[in-house]
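Just need the structure, nothing else, for what follows:
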Amino acid sequence: MKRIPDAVPGGRGRGFRVAADLAAGTALLLLEGAALALTVLALGFRRWGTDGSADLRAQDRLDLTQSTYVLGGLIAVAVLAAALAAWRRAAFTTGLQILAALALAVLLGQAHSHYDTRYPPPSPPRTGPACFSGSNDCP
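Presented below is the predicted three-dimensional model:
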């Protein structure tokens, strides 16, 4: 059986491809992390800059909507980068981007869960007669 050489004479070998793959995956992961950090920082500064008289429910809903767009965009970028990396057979970059997309999806789910527990839907209005303390005709 003939052994296939690791490197083509005059070309770049497997070690270079792995190093380039790892560098590209790390760079993409850092860029996505920086975009997320800037988003969180911008939302925090906007909240800090309000005078407190604004309706918190409306402000939180706006923040949730904007963070949903940003996190959704970052998830899309991570999935597209993972698909491109898989096409290019870059295993480290593919794995890192899949992990980043999963982590961002978890963050998005937690943000929506936090909003839903903080602001539950209003209870339905009462349709019966008013019930006063001491009266025995309460439903």
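
switch to C-alpha atoms for all contacts and neighbour counts from now on
Noted.

Which is the succeeding secondary structure element to the one helix or strand Ala37 maps to?
In this assignment (DSSP states H and E), Ala37 forms part of helix 14-49. Following helix 14-49 in sequence order, the next helix or strand is helix 56-87 (DSSP H and E).

Here is the second sequence; please produce its structure so I can put it next to the first one:
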Amino acid sequence: MNQSVKEFLESARCARLKANDWKEELAMIESDMSGLRSAGVGGLGVQNNTRRDLSDTLILFERKREKAIAEIRAMAELQEQAEALIHSIQYGPWERILFHRYILGETWEKVSEKTYFSSWQAASRAARSALKKLAASKEWKRIQENRRGA
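Below you'll find the model as predicted:
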């Protein structure tokens, strides 16, 4: 996988949205599981075949729940790596631009407003300079090595 710094940070930007989707999915799964449990798995008055069907369904839900949790963790790890990369640049204006754009997922207009650049184009130009600096950084090389090994 030969990914550029920008592609990596864009994937981290999207990870925030994906993680939110997985969290919603997890909440629905847990709600459904709770409803099934209260419907009588192991309770009185439920026939054996129905109890087995409910147990099988709960097992399927548990697998979906585990997948959702794993995906949320993966998205969080990606964002942590992106934050470490951004902070490795050690130049405040560039860090703020990249943080607002790729970690918080803000539009270029919002980034320029929050980082006090005169326009979104100026913020975008500064980000391009920062991305070039990051591409040559030790932190980027470390991230690439770790991702190749994963």
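
TM-score of the superposed pair?
TM-score for the superposed chains, counting by TM-score structural alignment, normalised by the length of the first structure: 0.44, backed by 76 aligned residues with a Cα RMSD of 3.1 Å.

If you count contacts, what does the helix holding Ala37 of the first structure end up packed against?
helix 56-87, helix 91-118 (3 or more Cα pairs under 8 Å, 6 or more residues apart in numbering; DSSP states H and E).

Taking helix 14-49 as reference, get the angle to the longest one.
For helix 56-87 of the first structure against helix 14-49, the angle between stretch directions is 170 degrees (axes from the mean of the first three to the mean of the last three Cα atoms, to 10 degrees).

Name the residues of helix 56-87 of the first structure that come out as buried.
Neighbour counts over helix 56-87 of the first structure (16 or more other Cα atoms under 10 Å) mark 60, 63-64, 67-68, 70-72, 74-75, 77-83, 85 as buried.

Let me know which of the helices and strands packed on helix 14-49 of the first structure is the nearest to Leu41 of the first structure.
Nearest of those to Leu41 of the first structure, taken as Cα to Cα: helix 56-87 at 11.3 Å.

Okay, angle between the closest one and helix 91-118 too, please.
Using the same axes, to 10 degrees: helix 56-87 of the first structure against helix 91-118 is 160 degrees.

Tell me which other helices or strands helix 56-87 of the first structure touches.
Against helix 56-87 of the first structure (3+ Cα pairs under 8 Å, 6+ apart) you get helix 14-49, helix 91-118.

if you set the cut-off to 7 Å instead, what comes out?
Judged by 3 or more Cα pairs under 7 Å, 6 or more residues apart in numbering; DSSP states H and E, the packing partners of helix 56-87 of the first structure are helix 91-118.

Tell me which other helices or strands the helix it packs on touches.
Judged by 3+ Cα pairs under 7 Å, 6+ apart, the packing partners of helix 91-118 of the first structure are helix 14-49, helix 56-87.

Quick check: buried residues in the helix of greatest length in the second structure?
Secondary structure of the second structure per DSSP state H: the longest helix is helix 48-87. Neighbour counts over helix 48-87 of the second structure (16+ other Cα under 10 Å) mark 51, 54-55, 58, 61, 64-65, 68-69, 71-72, 75-76, 78-79, 81-83, 85-87 as buried.

which element follows that helix toward the C-terminus?
Using DSSP H and E, the first helix or strand after helix 48-87 of the second structure is helix 92-98.
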